[in-house]
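Novice: model this:
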Amino acid sequence: MRKRSLGAGRRRSERVWLQRHIAAPERMQNTRYTVWLHLPALAAAWLAAAGLGAAEPLKLSSPMPYAVFQRSPANSSRIPIHGVAAAPVSRLEAKVTLAPGYRERVDGRSSEFVEIARPASREFHAWLEAPAGGWYTVTVRALDAAGGVVAEGTVSKVGVGEVFVAAGHSFCSNFQGDRPGKAEEDRVATCIDWSTTPPEHLAFRHADDPLRPGDARRASPWPAVGDVLVRQLHVPVLIISTGIGGTTVERWRTVAENPSSGDSSYAACRTTLQRWIPYTGIRALIWFGNENDLNQGPTTEVFSDNFRRLITRARADAGIPNLPWVIGFDAYDPGIAEKIGPVEMQRRKERIDRGAQTVLETVPFTYDGPQTDDLGPEFRRVDGDHFNEAGVRQLGIRFARQITRAFFPPPIPEPQPPRETTP
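Specialist: So this is what the prediction gives:
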């Protein structure tokens, strides 16, 4: 009588168990492969029987993927943590982990779990202090009274870095190039698409044009600006574009001071400052929108007064009395020059530039943006005014340079004392 091998008996037992408890009989033709396919189910069943099942997932509504939180002078920020658990939570812990591909202490710094709250309820609101950098994966776990992990949740692509709102006319919006652009760096983010009705829930995405709530459907300068800043600063960058084509400084000021006017030029910027910025924080507002005032040709005094009042109103709407403004110089439009002649065009340009310079000299926390009028026809679209792809790349370099000069100047070399006793 032949003896049956021990291995054959084990395989038969495995097949019988699987047929009874997991898989349909018609899928049991190859037991060896089926056991491997069902190892996760076998493990889960064993852990459940032993009372060691995996922690239930936490439902996290904050942070969100591609969210960037403005870093402080201490080079860190508080990440808002909000969510709900299936049962009341005794203690809440969280940490950040630098995503694969990024360098520790260059692109950020991972942390260990720290306690952030003791909510004693299902819903929780808390803050996690995190160093500048990213992308991070944020891990939040809930503990019971005995210290056991009962629930856990993660959110990927969360950053601590730089946040900007862009405002102005079509140069600021999606009128550049022949097609939508996109950031080359993954760490350049923007908000979800919305144009007229603000979304009920905030959310973020990679900076692919068209950037909203700005209008039009081609390219904007801001993915290129973000690319340069990310490469220089090694932190994620969030830019929300609120530009509206065809608008002027005077029109923005009028709508800012009269919210019920029904004009849309400043409305999206106001909503961004009031709804999004309290959540993300902000470094500065970037203004790129002087050129259309060439049509009216205001005096230096009128232009600077409109600009000053617009800044005052925007700071009040943001609830930030010293909100920095970076002001770009643009007064180029050849179409206007054809209508009014080159001499009058130059007079109007000089008045607008002097008006912008007056604002920079008299309004605190305003900073020089780039001069762009020297970007001639080789940097312009076929319309002769808006920027082509080469122009967009130049805008990225120039705005990033001015932002770096304003907020991240290089250290000043120490003065050298005398070293010799005799000349």
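
Novice: when you work out contacts or count neighbours from here on, use the C-alpha atoms and nothing else.
Specialist: Noted.

Novice: starting at the chain centroid, how far to stretch 152-160?
Specialist: 14 Å (C-alpha atoms, centre = their mean, to the nearest Å).

Novice: scratch that, stretch 249-266 is what I was asking about
Specialist: 26 Å.

Novice: can you get me the start-to-end distance on it?
Specialist: One end of stretch 249-266 sits 10 Å from the other (C-alpha to C-alpha, to the nearest Å).

Novice: which outside residues touch that stretch?
Specialist: 168, 243-244, 247, 267, 270, 289-290, 293, 303, 306-307, 309-310, 313-314 (C-alpha atoms under 8 Å, 6 or more residues apart in numbering).

Novice: mind running it again at 6 Å?
Specialist: Residues from elsewhere that reach stretch 249-266 (C-alpha atoms under 6 Å, 6 or more residues apart in numbering): 244, 306, 310.

Novice: by neighbour count, which of those wins?
Specialist: Within the contacts of stretch 249-266, neighbour counts (other C-alpha atoms under 10 Å) peak at residue 244, which reaches 28 neighbours.

Novice: hang on, that one packs against residue 169?
Specialist: Yes - if you go by C-alpha atoms under 6 Å, residue 244 and residue 169 touch, sitting 4.9 Å apart.

Novice: how about the contacts of stretch 249-266 in a markdown table, adding distance to residue 367 and secondary structure?
Specialist: Converted to a markdown table, these look like this (distance: C-alpha to C-alpha, whole Å; DSSP: H, G, I helix; E, B strand; the rest coil):
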| residue | distance to residue 367 | secondary structure |
| --- | --- | --- |
| 244 | 22 | coil |
| 306 | 17 | helix |
| 310 | 15 | helix |
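
Novice: this one as well, want them side by side:
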Amino acid sequence: MKTTLLMRLAVCAVLCQSALGFAAVVDDVPESKAYELLLDLKLPNAATYNVTPPTYETDKSKTWSTSFDRVAYHLEVKRPDESRQWIWVSMQAFTDDPSKVGIPHSGAKIFWQQSLQDLDVRTNHSTVKEVTQSQSGNIEFWPSNYGVQNTAQVPNASDTAYDFGDGPATGPGYGSMQIHDHGQKTTLFAYNSWGSNATTDDLGIGNNATPMSSGAVHSDWTFRGNAAEYEIKRLRVYLRPGPTPGGLAVQLTSPGDRQVVQRNEDGLGSIEVSGALTSFASHIEASAVALKGGVDAPWQVIDASPTKSFHGALQLQQGWYRLDIRVWQDETLLTEISSPEFGVGDVYITAGQSNSANSGKPAQTPTSPMVGAWGPSGWRHAKDPQPIATGVGGTPWPHLGDLLVEAYGVPVGFISVGWGGTSVTQWQPGHSKQLFERLKLALGHVGWRGARAILWHQGESDAASKMTSKTYRELMTKLIDASRDYAGWTIPWGVARASYLPKLGQTEIQAIVDGQQQVIDADKTVFEGPNTNDMIGSVWRHDTVHFNEAGLKEHAKRWKETIPTPTASVKTAPVDEPDAGEPIEADAGGELDSASTSDSGATL
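Specialist: Have a look, this model is predicted:
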């Protein structure tokens, strides 16, 4: 009897705790009565969810069967001898999949870096402002490391501190689960460092105000390692049953924001139109609206038999566009959406060492909206730092994009894969540094004849190692040939004359320039890039090696003057033409981001 009584008391304790927890949320937020609990998790002090996924006390994500129109998060925390703090953050559903709203560990394949619609905030936290139907919310959910760079260009965010506008890396790592109100410059709640290391997690409501030992203050709680301070820390996720928001009925995967596709010799480019559907449709149609240059394209069916996804293409004249897309079930219009802005113009792959990468100061931003950059997270405005290249500073590419847009009136896209401090030897296929994989990544993304040229700026490291002209010419020729073998066509290269480092002798500097010139002279599809060796001193360089703002702009100007006038696509004989409809895939090998766990502002 005693055992039975103890068992009943234990069951009662669990049930009462659950009931009290639910009652507390309803007491906090009466409107939560319209929502249903999806996930409930007591947060540990030090999680490793990328290694061992979370075990929720309540998990209905696999059994949920109804549509929902809003998602809500309720976080409560309490330190000893302090009052309980809580926050409720709800927003229009940003997905129709209930398995994509929880802890974004690598096994869940969750990644969200976007704005939120109709944000509601309820809280008892003294520094967080309650809002209703706000349009200034944004979400940063990912399993990876991240850096201070505001890659999504969130309004008001910093490029020097971790806050409400950071830039994710790839692969499993530190982990971020954050929701912000960038209009209020406020982190609403943040839960970080739960990914792959066993250090104490970061957790907080509102902005963190405690500085690091370096003096840096990261408002999104990154590096705080403070989760053990709380005796209560509990996260709940709710869904409100209702019709799926119209924008989620079709999830567009292409075209991407600021995407640029290469035009051909007739000024035409083919833009992929693809996405996923949440319900059955009989056909998908699209039309193109020319925003600058270009020619409108009338409504046309791009997929006559979609399933859960759709795929098609539109051929458009060079210019800047928006697509309107309609989803039909026979004669009933299910939904209509518009794509992000994109363009048909010229795409350049840039490679080399630090002066092709993000090592200049300050970071640059294109003035034209028609200058895009591609990286692992997709296309975006080509604001520095460029998404794949190493470093966190500036490049010549934003200004070059502006110059080319102004000169030729077509959009310009960049894929920058440079790596600071590298030699031409390290860029060879098969080298342990795996830098050639970065070129393959870019070539695989653009596909057959999908770029105008590769722009190469490198040579300083080889001058420092006293490489001969002959060796440089041979290695550079091998690299160019390997890129063309992989691409399947003779992609043009532009090779800069670059080899200057302070304290190097003129003999070493000139040897590399001679090798570069020999490569240019020997191949009609390699054009002469700029000579930057005369840009010396504080007029051009901020640290005697890397360019300052004047240097970055002059570097861009010299590239613009040396790139052949792009009046038509470069017509070259194919090396090995792929079958139609079989795009070249990028290999997964090679690193895309350097990683660090310091609080210095480098990539996490």
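
Novice: how close are the two chains, by TM-score?
Specialist: Once the chains are laid over each other, their TM-score by TM-score structural alignment, normalised by the length of the first structure reads 0.71; 323 aligned residues with a C-alpha RMSD of 2.3 Å.

Novice: any idea how far the closest residue in space to residue 276 of the second structure that isn't next to it in sequence lies from residue 272 of the second structure?
Specialist: Distances taken as C-alpha to C-alpha, 6 or more residues apart in numbering put residue 309 closest to residue 276 of the second structure, at 4.1 Å, once the chain neighbours are dropped. As for residue 309 of the second structure, its distance to residue 272 of the second structure is 13 Å (criterion: C-alpha to C-alpha).

Novice: could you do residue 483 of the second structure as well?
Specialist: Distance of residue 483 of the second structure to residue 272 of the second structure, given as C-alpha to C-alpha: 24 Å.

Novice: neighbour-wise, which of the two wins?
Specialist: Just comparing residue 483 of the second structure and residue 272: by other C-alpha under 10 Å the higher neighbour count belongs to residue 483, 21 against 17.

Novice: what about the more buried one, which SS state?
Specialist: Following DSSP: H, G, I helix; E, B strand; the rest coil, the label given to residue 483 of the second structure is helix.

Novice: aligned to it, what sits in the first structure?
Specialist: Using TM-score structural alignment as the criterion, residue 483 of the second structure maps onto residue 314 of the first structure.

Novice: same check, this time on residue 561 of the second structure
Specialist: Residue 561 of the second structure maps onto residue 401 in the first structure when the alignment is built from TM-score structural alignment.

Novice: for the helix or strand harbouring its match, name the packing helices and strands.
Specialist: Element membership of residue 401 of the first structure, judged by DSSP states H and E, is helix 389-407. On a contact count with 3 or more C-alpha pairs under 6 Å, 6 or more residues apart in numbering; DSSP states H and E, helix 389-407 of the first structure meets helix 222-233, strand 366-371.

Novice: contacts only, for the aligned residue in the first structure for residue 401 of the second structure.
Specialist: Using TM-score structural alignment, the equivalent of residue 401 of the second structure in the first structure is residue 226. When contacts are counted by C-alpha under 6 Å, 6+ apart, residue 226 of the first structure touches residue 188.

Novice: closest to the centroid, which residue in the second structure?
Specialist: The centre of the second structure sits closest to residue 377, judged by C-alpha atoms, centre = their mean, with a distance of 3.1 Å.

Novice: so where in the second structure does stretch 69-84 of the first structure end up aligned?
Specialist: Residue span in the second structure matched to stretch 69-84 of the first structure, by TM-score structural alignment: 261-276.

Novice: measure that stretch end to end?
Specialist: End-to-end distance for stretch 261-276 of the second structure: 21 Å, by C-alpha to C-alpha.

Novice: report the buried residues of that stretch.
Specialist: 261-264, 267-276 (16 or more other C-alpha atoms under 10 Å).

Novice: what are the contacting residues of it?
Specialist: By C-alpha under 6 Å, 6+ apart, stretch 261-276 of the second structure touches 250-254, 308-318, 344-347, 450-451, 568-569.

Novice: got it, and stretch 380-395 of the second structure?
Specialist: So stretch 380-395 of the second structure is contacted by 257-258, 357-365, 371-373, 375, 398, 416-419, 592 (C-alpha under 6 Å, 6+ apart).

Novice: run the chain-centre distance for that stretch.
Specialist: So, by C-alpha atoms, centre = their mean, the centroid of stretch 380-395 of the second structure is 11 Å from its chain's centroid.

Novice: which residues in the stretch 451-600 of the second structure form strands?
Specialist: Ranges of strands in the stretch 451-600 of the second structure, per DSSP state E, counting those that start in this stretch, are 453-457, 493-497, 526-531.

Novice: save the ones you listed as TSV, and put in distance to residue 466 of the second structure and mean neighbour count too.
Specialist: Formatted as TSV, those follow (distance: least, C-alpha to C-alpha, whole Å; neighbours: other C-alpha atoms under 10 Å):
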stretch	distance to residue 466 of the second structure	mean neighbour count
strand 453-457	18	23
strand 493-497	16	25
strand 526-531	19	21
